[in-house]
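Enquirer: got a predicted model here, sequence first, then my questions.
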Amino acid sequence: MGMQVNTNLAANNAYRNLSTTQNALGKSMEKLSSGLRINRASDDAAGMAISEGLKSQVNGYTVAARNAQDGISVVQTAEGALTQVHSMLQRMRDLAVQGGNDSNNDDSRKAIKKETDQLTQELTRMSEATKFNGKSLLDGSTAKMDFQVGADGNASNQISVNLSMANVKSIAAELNGGDLAAAGTKFDIAAIGAVGGASTFTSTKGGVATTITTANLGAPGAFTSVEGYADALRKDAAFSANFTVTVEKDANGAGTGISVNAKDGGTLGTTSAGTGISAGTAGTALTGTGLDFSTAANAQASLNLIDTQIKTVSDARADLGAVQNRLESAVNNLNVGKENLTAATSRITDVDMASEMVSFTRSNILSQAGTAMLAQANQSNQGVLKLLG
């Protein structure tokens, strides 16, 4: 090979290799300093696109978990208030049971009414005061609240909390001015010795009639008192599943007949229930009075009204409890999903430090060697000067 001065092929080759090594060394230093395998799209275009999509899901899951926690807080706020509503309704029920006793005089009944009025007012106040972030929960103004518990924009990523059944303001209004069901249908019994055989009762609700016939309660003469006949009715499975019975008494405390109520709130028929029992007389409903304890019969009707509201609150609390469990499950699922997606993103974007350190060490050594060889190549043409000397 001849000796040239204008072109130093050895130096050019060394320079090219040194430039490649320096680029590799720079990328290794960038990856080691950032901890990321992908610092720009050119490092891995497909991996960058996948990782950004995964990051969107991870960030969405993080926010969705916070949303679900907010939902749990809303449910706990509403359910906690309903716990107190239940306590007040139970106290009202106790008072209604007390009011059903004819040992109460007028002053006692007025005292019972005063306490229930105060409790009803507190129910109204609670319904207006129970709020979350300024939104009322129990006054009926917020029927439903939707919570975004997923990272995507479709219906399956939302959970709805139904607050329509938790309308405490409506419950208070019903207790304060609702209609009391009619007193039970009364069946007079002129001679208890004539009562015997099976008894039949029919109630109608929503246009649907339900007829119940008891078992044979005994032959005529089997009962010595109206109380005994009422006890026999209570022990009959078919009757007790659908009706309640109380004994009507005269001024001397002697039983004169029975009063029967349908448990489903239906209207009881007045047809004679059986042998020795006269045709019934339907009770009169009280309209717009709310709770009334002026008589034992009205106290019983008030008791039924309170029981209806207790059931309403129980249903609302059960629904809220079920939704809270669902939200908690959603949070757990989001946390698991976030963990797995974060791991997937890490496998794509994070650098293997040990492997990259091997590459860095190799490039560093090659860089030093390339620099030395470039210096040697630049000196290789110095021999031409001796030919000229």
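Expert: Thanks, I have the structure now.
Enquirer: going forward, measure contacts and count neighbours with C-alpha atoms only.
Expert: OK.
Enquirer: ok, the closest residue to residue 331 other than its chain neighbours - contacts?
Expert: Nearest residue to residue 331, sequence neighbours excluded (CA to CA, 6 or more residues apart in numbering): residue 65, at 5.3 Å. Shown in contact with residue 65 (CA atoms under 8 Å, 6 or more residues apart in numbering): 149, 330, 331, 334, 335.
Enquirer: now do the same contact list for residue 308.
Expert: By CA under 8 Å, 6+ apart, no residues touch residue 308.
Enquirer: which SS state does it fall under?
Expert: Following DSSP: H, G, I helix; E, B strand; the rest coil, we place residue 308 in the helix state.
Enquirer: please enumerate the strands of the stretch 151-300 of the chain.
Expert: Secondary structure of the stretch 151-300 of the chain (DSSP state E, counting those that start in this stretch): strands at 158-162, 185-188, 200-205, 208-213, 243-249, 255-262, 267-268, 280-281.
Enquirer: any idea which helix or strand carries the residue nearest to residue 331?
Expert: helix 45-99 (DSSP states H and E).
Enquirer: quick one, that helix and strand 158-162 angle?
Expert: With axes from the mean of the first three to the mean of the last three CA atoms, to 10 degrees as the basis, helix 45-99 and strand 158-162 are set at 10 degrees to each other.
Enquirer: count of neighbours near residue 173?
Expert: With neighbours defined by other CA atoms under 10 Å, the count for residue 173 comes to 15.
Enquirer: I'd like the distance from it to residue 14, if you could.
Expert: Distance from residue 173 to residue 14, counting by CA to CA, to the nearest Å: 94 Å.
Enquirer: just to revisit the earlier point, could you dump the strands of the stretch 151-300 of the chain to TSV with mean neighbour count?
Expert: Output for the strands of the stretch 151-300 of the chain, formatted as TSV (neighbours: other CA atoms under 10 Å):
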stretch	mean neighbour count
strand 158-162	17
strand 185-188	23
strand 200-205	18
strand 208-213	13
strand 243-249	18
strand 255-262	22
strand 267-268	24
strand 280-281	19
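Enquirer: this is the other structure I want to compare:
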Amino acid sequence: MVIPHSTCSLNTYNTYNSLNIEKSKSVKKLVSGLRINSASDDSPGLAISEKMRSKIRGLDQAQRNIQDGISLIQTVDGALSSIGNTLTRMEEIAIQASNGVLSYSDRQSVQEEITQLYLGVENISNNTKFNSIKLLDGSNVTNTPGTEEFVEVETTLSDPNLRLAAVVFDYTRNLSQYLAVGIVNFPTNLNSPYNAMFTFENPPLNPNFIYSPLGEDTDSTIENMLRTVEDLKNDTSGDPIKTAQKRFLIDNNISLTRYGVDVLVIKHSTATNFTYHAGGPDGSGVCSGTTWVEKGWTADFIYHELKTTPPSSSSAPVTLQVGPDMGDTFKIELPNSKPANLGLNGIDVTNQYNAQAAVSKIDKAMSTISSQRSKFGAYNNALEHIASNVLNSSINLTSAESRIRDTDMAMEYTKYTKFSILQESAQMLLKEANLSKERVLYLLNF
């Protein structure tokens, strides 16, 4: 027997210490509920778990962002609903004013209510906000000009009594900023008619008719527009006006009148001055055909296609972050629901004809509002589906992270019990190992 060193006791002691360390770790896991309390517990698992936790927190914030977006959409929808109700009332009383049995004073009373309802729509569009963001005033919309490269329509009159009955254009966009006719510039975004005049003396008898608009387009509305050009003539040389951005050549005291959206009418006139009335922006498009009529005469129009770069309207949409990563976004384009943009400017019901025209304007405005509400309803549904997917991703990722990071309590308690039993056994064996050395002292006493 070797007395200086008790190998059995040392081995038992080392085992006892190891069991004590493992038991302490087990207690820590049971108390915290986490399998990984430090990097030493499971360094790869800790890295994966931390990455998952970051994603989970991002998904949870995205869920809150989506709910904010849904609240914004519901705010817009509520405001558009109010505008729609107002327009319904406007249409109702405009139809009432269209009735021929009403007197002027009756229609004047209706006009007063129309005016107040108009102001109500403007108030809603100007003051509807979400977190200080204006939602319906169109402040987020910017327009990008387009260009017209070329359009030319020619024909030659062989009889001065012939007149152009109609030219029909297919308009898809409209002009903004300025038009030039001859040497006179006209701002086209007008809320009321704008007049300008110039005169050409002694026009030739049989010049060519040329329509050649050049210049820029920008995005605005072409609906509910009335435009009149009267007594537009050639100069004394018979040449087109070459310095203008917009050129019209009509011979023999003919007036050109633009009605509504898609019909251009030229008819005979004897006036000597040119007058241009603009109640809205000009348009761009392609001439689709015309007929010259007088005493049974007809002639086809020769035309060239308008080559355009259409104007575009861009906006700064409200962009929602709907996920934890860059690019996980959802864009909400806010509408412009101001009365002017809805084509409600200048509504007049003080006579029967204007009241009937007002009904048409209001009906188109209601159609626009309905379309906008439908769009925001689609936004709402899309966000609800995105929210459901984000929530599902968060739940599944949380479950996966939990399996990596959290303690399996039943398994860990089993380990704790095992370590406790082994630790007690080690204590007993250590005591026994120490007692074995005492037997040597017992022998020495004899």
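Expert: Structure's in. What do you need? Small disclaimer: the values here were computed from a predicted structure and weren't measured.
Enquirer: which of the contacts of residue 65 of structure 1 map to contacts in structure 2?
Expert: Among the contacts of residue 65 of structure 1, the contacts conserved in structure 2 (both residues aligned by TM-score structural alignment, their matches' CA atoms under 8 Å) are 149, 331, 334, 335.
Enquirer: what two of the contacts of residue 65 of structure 1 are the furthest from one another?
Expert: Greatest spacing in the contacts of residue 65 of structure 1, by CA to CA: 149 and 335 (11.3 Å).
Enquirer: which among the strands of the stretch 151-300 of structure 1 is found nearest to residue 43 of structure 1?
Expert: Proximity to residue 43 of structure 1 (CA to CA) singles out strand 158-162 among those, at 37.6 Å.
Enquirer: which residues in structure 2 does the closest one align to?
Expert: Mapped onto structure 2 using TM-score structural alignment, strand 158-162 of structure 1 covers residues 329-333.
Enquirer: returning to that earlier point: closest to residue 238 of structure 1 among the contacts of residue 65 of structure 1?
Expert: After measuring the contacts of residue 65 of structure 1 against residue 238 of structure 1 - CA to CA - the closest member comes out as residue 330, at 44.5 Å.
Enquirer: okay, now the aligned partner of that closest one in structure 2: neighbour count?
Expert: Correspondence of residue 330 of structure 1 to structure 2, assessed by TM-score structural alignment: residue 386. Neighbourhood size, residue 386 of structure 2 [other CA under 10 Å]: 18.
Enquirer: residue 426 of structure 2 - that's part of a helix, no?
Expert: Yes: with three-state DSSP as the criterion, residue 426 of structure 2 is located in a helix.
Enquirer: roughly how far apart are the aligned partner of it in structure 1 and residue 363 of structure 1?
Expert: Using TM-score structural alignment as the criterion, residue 426 of structure 2 maps onto residue 370 of structure 1. Distance of residue 370 of structure 1 to residue 363 of structure 1, given as CA to CA: 10 Å.
Enquirer: what lines up with the residue nearest to residue 331 of structure 1 in structure 2?
Expert: Mapped onto structure 2 by TM-score structural alignment, residue 65 of structure 1 lines up with residue 63.
Enquirer: find the residue closest to the match of residue 426 of structure 2 in space, skipping its chain neighbours.
Expert: In space, residue 370 of structure 1 is closest to residue 18, 5.1 Å off (CA to CA, 6+ apart).
Enquirer: neighbours around the aligned residue in structure 2 for that neighbour, how many?
Expert: In structure 2, the residue equivalent to residue 18 of structure 1 is residue 16, according to TM-score structural alignment. Applying other CA under 10 Å, we find 20 other residues in the vicinity of residue 16 of structure 2.
Enquirer: counting contacts, what elements does the strand or helix carrying residue 16 of structure 2 pack onto?
Expert: Taking DSSP H and E as the definition, residue 16 of structure 2 sits inside helix 7-32. Under the contact criterion of 3 or more CA pairs under 8 Å, 6 or more residues apart in numbering; DSSP states H and E, helix 7-32 of structure 2 touches helix 409-444.
Enquirer: post-alignment, the helix it packs on versus structure 1, mean distance?
Expert: Per the superposition on structure 1, helix 409-444 of structure 2 and its aligned residues are separated by 1.5 Å on average (mean CA distance after the TM-score superposition for structure 1).
Enquirer: in space, what's closest to the residue most central in space within structure 1 - neighbours in sequence excluded?
Expert: Centroid-nearest residue in structure 1, with CA atoms, centre = their mean: residue 323, separated by 1.8 Å. Distances taken as CA to CA, 6+ apart put residue 161 closest to residue 323 of structure 1, at 6.7 Å, once the chain neighbours are dropped.
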